[in-house]
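[1] Starting from these lines, generate the structure:
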Amino acid sequence: MTALFNFQSALLVLLLLVCTCAYCHQLFPALMDRKKESPLWGPLWKCARVGERLSPYVSICCVIFAVRLFIGA
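    As a prediction, the model looks like this:
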């Protein structure tokens, strides 16, 4: 089953995208800020903003998913 048809997997992919974009924005802020209007970089820039502004909630979601994967539920 692909991640598009499984709700938990889709949430995990979205969470990993937000975390990755926030990390890349921290490393290369000028690159992402300069291209935030483009069709490819725009959504990635928005994911980075969500990751930066909601970082406590994103961290809690990461911990919840890690515990669920560790338990195997």
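
[2] C-alpha only now, for contacts and for neighbours.
    Noted.

[3] Could you list every helix and strand in contact with the helix or strand where V18 lies?
    Per DSSP states H and E: V18 is located in helix 7-27. Judged by 3 or more C-alpha pairs under 8 Å, 6 or more residues apart in numbering; DSSP states H and E, helix 7-27 is in contact with helix 41-53, helix 55-71.

[4] Excluding covalently adjacent residues, which one is nearest to the residue nearest to the spatial centre of the chain?
    Against the mean C-alpha coordinate of the chain, by C-alpha atoms, centre = their mean, the closest residue is V18 at 1.4 Å. Leaving out its chain neighbours, the residue that sits closest to V18 by C-alpha to C-alpha, 6 or more residues apart in numbering is C47, at 4.9 Å.

[5] Here is a second sequence; please produce its structure as well for comparison:
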Amino acid sequence: MQAALFNFQSLLMVMLLLICTCAYAHSIFPGIMDRNKDGAFGIFWKFARIGERLSPYVSLCCVAMAVSLLIQ
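    All right, here's what the predicted structure looks like:
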């Protein structure tokens, strides 16, 4: 995981995966994530909110990331 922080493309991939995973988990278990809006686990609620509100842009970024990985 730490190596992903030094490579920009890997960092973007980790961020996209976190956003997608948190948005999916929030749709399945909304009560658990809504209870933890504050504190250390609040970051996951924020990622879920980004995934819900910006879902068309997040999906375009996921497609762009997949295409860029295929090209390499």
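
[6] rewinding a little: highest average neighbour count across the helices and strands packed on helix 7-27 of the first structure?
    Scoring these by mean neighbour count under mean count of other C-alpha atoms under 10 Å gives helix 41-53 as the most buried, with a mean of 18.

[7] could you give the angle of that helix to helix 55-71?
    Angle of helix 41-53 of the first structure versus helix 55-71, following axes from the mean of the first three to the mean of the last three C-alpha atoms, to 10 degrees, is 90 degrees.

[8] Provide the contact partners of helix 41-53 of the first structure at residue level.
    The contact list for helix 41-53 of the first structure (C-alpha atoms under 8 Å, 6 or more residues apart in numbering) reads 17-23, 25, 32-33, 35-36, 58.

[9] Ok, stretch 54-71 of the second structure next?
    With C-alpha under 8 Å, 6+ apart as the test, stretch 54-71 of the second structure has contacts from 13, 16, 20, 51.

[10] Show me the one of the helices and strands packed on helix 7-27 of the first structure that comes nearest F5 of the first structure.
    helix 55-71 (17.8 Å; C-alpha to C-alpha).
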